[in-house]
Every structure is written in C-alpha cells, then in structure tokens.
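Visitor: pasting the sequence and the predicted coordinates here, then a few questions.
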Amino acid sequence: MENNKIDLLIHNIGLLITMQEGDKPRTGSSMSGVGDLKNGAIAVQDGKIFAVGPEEEVRAQLAGMAITHELDAEGRLVTPGLVDPHTHLVHGGSRENELSLKLKGVSYLDILAQGGGILSTVQATRQATEEELFLKAKGSLDTMLLYGATTVEAKSGYGLTLADELKQLQVAQKLNESHPVDVVSTFMGAHAMPVEYKGREEEYVDVIIHEMLPEVKRRGLAEFCDVFCEHGVFTIEQSRRILSAAKELGFGIKIHADEIEPMGGAELAGELECISAEHLLAASNEGFAAMQRAGTVAVCLPATSFNLRAKNHARARTMIEVGVPVALSTDYNPGSSPTESMQIVMTLGCLNLGLTPEEVLTAMTINAAYAIGRADAVGSLEVGKQADIVVFNAYNLAYLPYHFGINHVNTVVKKGEVVVSAGCLCSQAFDSSAAGAAHAKAVR
C-alpha cells in the first residue's frame, strides 16, 4: 500500500545546499558547484528524502499527503550532514603532556621514537576496558554530532595486538549500532611498530597479514584497511604487502601517505587503486598524477598540520587543479589533532589550504562520502538518500569558516529524526535503538 504520509517537512530554508552528486567524486571546477537554491524545502519519509527543492515545488508534490511534523528553518542555511572520513575515534588516554615538547621544537617522529606519541596511546588503550573505551568514544561522537557530523570513519591502530585491535573495532561496532551517527570502521593494525617487535619488524608485518587481517575479516569488524606509510613506521614495501593482502581478502584499502617525508605513498595509493590517501603534505606531483589516474580521493587534514606547527600544508589547491578529488577531515586523535570539530577544519581548509567555502563543503560532504564508500547513501540531499541534514545558525555558506571557534549548528536530522535541536542533543534519539538501550542497561 502506498505511503501517503510525510514524516518531516523542513521548510522556510533561506539557502539550501543540495550537493547533488553525479556518479563520481567532485574534481576541478566541479568542487565549486554546490547546488544552492533560495527558499527551499525538504520532505522526509521513512528516514529518506522524498522531495527536495524550491518550497513551492515541494509543497505541490505533497498535495494531499499528511505531514506529521514540520520544522521551520527560519531562513537559515541548510546543508547535507557532514561526513568525517578520517578519525581515530576509539582510544584510551590523552597526550596533553606532549604540548610542551612540541613548543620546544621536538618533532612528531622524535616524540614517537622516545616512546611517546602513538605508542603512549597504545599503552593507554591496552590498559582500558572495552566499557571505558566505549564511554570515552561515545563522548567524542556526541560532540561530533553536535558539530554537524552525521557519518564518521573510525580507525583502530592503538592496540597493535590482535586482542586489542579487536577490542577497538568491537567498540566502534557497538557505537555504530547504538548511536545516531553512522560509524564506518577501518582496521589499522599497521599504525605503528609495537615496542615488543623492535628489531623484528617483518615478523609484525606477517602477524598483520596472516593473523590480524583474516580474523578481522572473519568477524566482519572492519570494511577498510589502512597503513601508516612513513619514515620510521612502515616502508613502501611493507605497506604494499599489507594493503595487497587486505585487498585480496576483500577490504577496501587506504593509506596514510607522505605526511612528513616524501616516501612515494601517493604513488603507491595510485598503483594499488586505494579508495583514499590521507595527509599528503609531502606528496609529489607524480603521486598526485597516480592518484588522479586511479580516482583515489585525497583526504586532507589541515587541523593536524596546524596542530603540529607544520611549515607546509597539503597542496590541496594543486590537487584540485590536476583533477584529484579532495576531501577534508578532522583526523580526530589524542596526539596530532585532538579536535572533534569539522567546523574548525572548515576555517583551516580556507586559510591554510586555500580552498573556497564551496570547495570546503564539497570536501566535507559528497567527496568525504566517496572516501569511505558511502556516496550512495549520504553526502548530498537527493531523493532516495538518507535524510542526514544540518540546519546552521547562519544565512550563507561563507559565514561558517569566517566566524570561527564556535558551533554554528542549530539542528541536526539523522535518517529523518531530529537528533540535535537548538544546539542540544535530543535524548530520545539515543534511546530509540534496541542496541543502544541494551548497552545503556549493561553499563549502568
């Protein structure tokens, strides 16, 4: 029987940005075409977009249909839900003690060599219980949602043993089941070399390939595999071995490439046809060309280069000019980018990467969705897609990166349900899923 009811109508939208996608990530000048229209409306049915466009046209489509709930946007800016395609959401501890080292000029790799950095977080994550990791990560996920992120990628990589990597991935899975935000999991056992394998690095690579990857796949705990290909971490050949093995098992593959030194990681991303390559501060023009040929999305992380006080930032402007699709992300993690705010990244994307507000939003919506294999469901406001929508306390797009350091979100709709209202979490949204209720009961 035909459903003759609309669950939610968002109307009186001053500026509606639809980001209608096409069939591939945006590149070049197309990153500036955001599909904006004035006086818009969005109709939602069964968690998906039923109609979107000028309000007059949408209301004409709804003639004769009952509307359960109407939301007046009061002339505000409305965009697709933001997609954060690179985070290290699940981890133990924090690393504020490293701030003084950075201020004294100690480099990221030097801190890591001294047993700090990632290895410090590994120790804290191994010591944390699954419940402790869940509650900590849930707090961060709540903040991400409050700032407009409705889909988030989460990498493991702070366990570096099979049991501890599985622990991280199980937490991410439970969050995906119990939290309004969609969590897309990436296995990253190749995030650092464990101290217990010092001098036996190839043995650890074998453990990843022959023990960790098959077990993660068997349990269905991750969709992607990522490797930190960097001097002093994993070599090009080690990265190639791990990613090739992951690809054979059916994982999508990603790579932390050329963050600090030019290693040829971007070239490897193109060679292996990675879905995305991340960081890329030191990537070469040859690497960009390889990524362009492969259709690999460049995930740039301007909050990381800002926080590391890097002299240079990712050459996003060059990437766009040569036809590489660019996405932006927080890289939320306890060391190099301890922020959950995609809105801070908007500002840094403009000021440090030289992107326009339109390019920034493209990079945080449809291109970010492509970077995690979710463009069929999220990243744009189109009929049939998930109703993931943000209403901002702004009336034009440029205001978001211009007025920085605050949260502009007024309302967030996730799968058709209002989960943030007047800048506050709606508690009923967190109680609606059986998995969420069961877990809440278990941890009380």
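Guide: Perfect, thanks for sending it. The model shown is predicted, which means the values in this text are computed figures rather than measured ones.
Visitor: drop to CA atoms for contacts and neighbour counts, all remaining ones
Guide: Noted.
Visitor: just checking, what packs against the helix or strand containing Thr186?
Guide: Assigned by DSSP states H and E, Thr186 belongs to strand 182-190. Under the contact definition 3 or more C-alpha pairs under 8 Å, 6 or more residues apart in numbering; DSSP states H and E, strand 182-190 sits against strand 149-155, helix 162-178, strand 224-229.
Visitor: outside of the first one, which residues touch it?
Guide: Contacts of strand 149-155 with the rest of the structure, by C-alpha atoms under 8 Å, 6 or more residues apart in numbering, involve 81-90, 144, 169, 172, 180-188, 226, 342, 372, 388, 414.
Visitor: over to the second one?
Guide: Counting contacts by C-alpha under 8 Å, 6+ apart, the residues outside helix 162-178 that touch it are 90-91, 125-126, 130, 133-134, 138, 154-159, 182-185, 187, 189, 211-212, 216, 221-222, 430, 433-437, 439.
Visitor: mind checking which of these land in helices?
Guide: Among those, the members found in helices (DSSP state H) are 125-126, 130, 133-134, 138, 216, 430, 434-437, 439.
Visitor: this is the comparison structure:
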Amino acid sequence: MEALDLWVRNTSEVLTVEGTHREPAEAALTPRPGAGIGVKDGRVAYVGPESGLPKGALTDATEVIDAEGGFVGPGFVDPHTHLVFAGERSAEFDLRNQGATYLEIAKAGGGIANTVSATRAASEEELATLALPRLERLLAQGVTTAEVKSGYGLNLADELKMLRAVRRLGALSPLELVPTLLCAHAVPPEYKERRAEYLDLCIHEILPAVAREGLARFCDVFTEDSAFTVEESRRLLNAGKALGLTPRLHADQLTACGASALAAEVGAASADHLEQVTDEGIRALAAANVTAVLVPTSTLFLRMRPYAPGRKLRDAGVNIALGSNVNPGSSMTENLALVLGLACLENGLSAAEAYWGATRGAAQCLGLQRQGRLAVGDAGDLVVFACRSYRHLPYHLGISHARVVVKGGRVVFRARMNHCP
C-alpha cells in the first residue's frame, strides 16, 4: 500500500454503511468497532485496525486525525434542497404564525411569487453568492453532497440562470452538487390564465435547453391539483425522460392526488414529501423501487399534520432518504441534525433508519454509487462526530455533532467542540 493521505484513528466505530434498505438498519450500517479509516487519492483505501496497516502506510506526509473516541461515518447526502434563491420571507412566516392563511398571503403578493420576483431580479453571480453561506451551513452539519433544484425562475432565461448558478456554486464550495430542473414548481403569475401554454413552454423550450447544456440530472415536478395535475406531470416527466433527465416528484404533500402511483409508473428516482400518501401509493412505491424522500422540517415549519408515514414506508420495503428541503417558504433551515430527530420523533424511524436515510439511502436516490458509504474504493467523504454513537444524533435534538468533515480526502470543516458523554 502506498502512503495514505489521511488517517483517522481512535474511533469508537466506523460505520461503513455497506448494507441494503431491505435488511435491519442496524446491520445495514455495518459498524466496525474501533476501526481506523484511511484515504488515498480521494478514495477510501483501508478500514480496519491500525495494527493491520501495511508498513509504509503512515508517513510524515499523512494527515492524522484523532477521533478521540467519536464515531466516523459517511458524509451526509442531502437529496432535496431549494437553496438557490433571492429574497427572504420572514414577514410571511410571522403573518402565518398570527393566523394568516397561505392563500391570503399569496393574494397579497407573497408566497412563491415573492421569491420568483426576487430571483428573476438577481444575476447568476448574485444567486451563487447568496447560496454560498447556505452551503457552508450544510457543510457544518456534515453534508458533503447535496441536490439543488431550480424552480424560482419559471421562464426559460431564469431557470437556466438558476441552474448555471448551481454549476457556479460547485466551483466555489467543496460540496458535490447534483442539479435538478424544477420548472414545474408553480404556474408563474403571467401564465395564470394560460397554464397549458406554460406547460408547453416547459416541455418544448425549457427541458430541451437544459438538456442541451447538461445543466441538470433530474427533472422534478410539484404534482398537486393546485400546482400540476397528474396528467400534466406525466407529460412533463415523460418529455424529460426522453431527453435523459430522470424523473422525480413532489408527491402527495397536501392531498392524496395519485402522485405516488405516477412516480411508480414513470420509474421516478424518488417521491418526496408524502405526508398524504395512501397505502396503495406506498405499495406502488415499493413495487417500483422508488425512494421516499422525507422532509420533516417542512411539515414542522408549515405546522401541518400528519407527518409522512416513515414507519409504514420502511415496513413496506421502501428505501427511505431524508432531506432538509431548505427553501425560503416552507423549510428555512439547513439543520440536518433536526431532520434526523424529527424523522425519529414524527416519521417513526429508528435512529439507524434515520442515519441510513441521510447517507446511503439518499445517495441511492440520487444515483450515486460511491457516496453515502465508506467501503474501500468509495469516495473519501466522511465525518468525525463528537459522540460515540449515531444514536446520539437524533437524541440530542437539533444539535450538530460534526467535528471534522472530510470531502475527497481533504479536511473541509473543523468545529470547536468537546465530545458528548
């Protein structure tokens, strides 16, 4: 073995997360008690006892991190964010908490129209600059890979601008970013009485332009009677598939509208939200191997009930992923630690299931074969936590315990903290 670039020692355990979602989650995390982990050329090169390292693996050039009894796991993967936008909506948040309804706020010019207006007015460079601190806060939580959606441009020029801002961000931040086109987020105000024309714009102009530039990996749609119907969503997603964009859906968030069945029908990578999913929808997702992306901070932020039935989904054999859904209207938070806690308290997951959902489950949803786990040959994306067990993460509610974050074998974040007992 050549000399390692980085070596992490004195761990309580290393979670390599080499199992599958179809086995008990504790086993799927594949813990390696007391192991160390070494990275070479950005990839995991060794997991095991330090005594088992070949001669010459550790040299003066090897960066050594003392985990001080903390556990090590893969970098978190956030599979659902809307973190590129301009403006903010704290006044609306305050009004909603005083009793104003979403419809009342929208009629007064607020809601998504507010963010669309601000985002259209911002340049590509400004959007990237505004989003960078949000990425930094995700990084401090232990996130090393994040999906990022468009959806606040809602015309050809501004949807392209948003996705180009995502590409620009990828050069500014150590996080790996996975872009998604969400032109079907809402019908823009200027098309309010011409929704069929807007759908045609998405299908015949925006989708082909994004595909030509290679600006997105996925095509997403907000499927809801108040947004895009099942039939409209089917047309758009199939058009995206024909151009090489994998389908994803905002599904069954507000009503049980049949979006989960559509996700199964079109072979979507994921159905996200699912607060109102039916038993029939759950069976369809399981049969089609569609990942359920749960975003419990959004349910909390909107003061909605019920939370998505994570326990039912998991028991039915559906792969679970967890996302922050960071966005200005329904989940203004980058706190993945809170997501883990709510996934256990409100979605009904165990600590191991929640941890799976923030690592390998999320990576699989995004089609990432080498992220979200730490087998030899995988990406050297890892987190040294300031606690001995993953079970502490959802228990210590809303508090990040990411002490050292490594991306591609390079330390990209260090926190000042003591270990938890």
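Guide: Now that the structure is in, tell me what you want to look at. These numbers come from a predicted model, not from an experiment.
Visitor: most neighbours among the ones in helices among the contacts of helix 162-178 of the first structure, please name it.
Guide: In terms of neighbour count, Thr125 stands highest of these at 25 neighbours, by other C-alpha atoms under 10 Å.
Visitor: could you pull up the contacting residues of that residue?
Guide: Residues near Thr125 of the first structure by C-alpha under 8 Å, 6+ apart: His91, Gly92, Gly93, Leu133, Tyr158, Gly159, Asp164.
Visitor: what is the aligned counterpart of the second one in the second structure?
Guide: Looking back up the chat, that one is Gly92 of the first structure. Counting by TM-score structural alignment, Gly92 of the first structure lines up with Ala86 in the second structure.
Visitor: tell me how far its match lies from Tyr152 of the second structure.
Guide: Ala86 of the second structure sits 9 Å away from Tyr152 of the second structure, going by C-alpha to C-alpha, to the nearest Å.
Visitor: overlap in contacts, those two.
Guide: Thr115, Thr119.
Visitor: compare neighbour counts for those two and give me the winner.
Guide: Legend: neighbour count by other C-alpha under 10 Å for Ala86 of the second structure and Tyr152, higher for Tyr152 (28 against 23).
Visitor: give me the distance between the aligned partner of Asn285 of the first structure in the second structure and Pro306 of the second structure.
Guide: Alignment note (TM-score structural alignment): Asn285 of the first structure maps to Asp279 of the second structure. Distance from Asp279 of the second structure to Pro306 of the second structure, counting by C-alpha to C-alpha: 14 Å.
Visitor: can you tell me which residue in the second structure aligns to Ala437 of the first structure?
Guide: Here Ala437 of the first structure stays unmatched in the second structure, going by TM-score structural alignment.
Visitor: after the strand holding Thr186 of the first structure, which helix or strand is next?
Guide: Next along from strand 182-190 of the first structure, by DSSP H and E: helix 201-207.
Visitor: tell me roughly how far that following helix lies from the second structure on average.
Guide: Superposed on the second structure, helix 201-207 of the first structure shows a mean distance of 0.3 Å to its aligned residues (mean C-alpha distance after the TM-score superposition for the first structure).
Visitor: residues in the second structure aligned with that helix?
Guide: Counting by TM-score structural alignment, helix 201-207 of the first structure sits on residues 195-201 of the second structure.
Visitor: quick one: contacts of that stretch?
Guide: Leu156, Ala184, Val187, Tyr191, Glu232, Leu236.
Visitor: count the neighbours of the fourth one for me.
Guide: Read it as Tyr191 of the second structure. Using other C-alpha under 10 Å: Tyr191 of the second structure sits among 13 other residues.
Visitor: ok, the first one next?
Guide: A count of neighbours around Leu156 of the second structure, defined by other C-alpha under 10 Å, yields 16.
Visitor: need the counterpart of it in the first structure.
Guide: Aligned partner of Leu156 of the second structure by TM-score structural alignment: Leu162.
Visitor: next one: that match from Glu98 of the first structure, what distance?
Guide: For Leu162 of the first structure, the distance to Glu98 of the first structure equals 28 Å [C-alpha to C-alpha].
Visitor: kindly report the same for Phe306 of the first structure.
Guide: Phe306 of the first structure is 15 Å from Glu98 of the first structure, where distance means C-alpha to C-alpha.
Visitor: mind listing what's buried along stretch 107-119 of the second structure?
Guide: Gly110, Gly111, Ile112, Ala113, Asn114, Thr115, Val116, Ser117, Thr119 (16 or more other C-alpha atoms under 10 Å).
Visitor: contact partners for the alignment partner in the first structure of the second one?
Guide: With TM-score structural alignment as the criterion, Gly111 of the second structure lines up with Gly117 in the first structure. Each residue near Gly117 of the first structure by C-alpha under 8 Å, 6+ apart is listed here: Arg95, Glu98, Tyr108, Ile111, Gly335.
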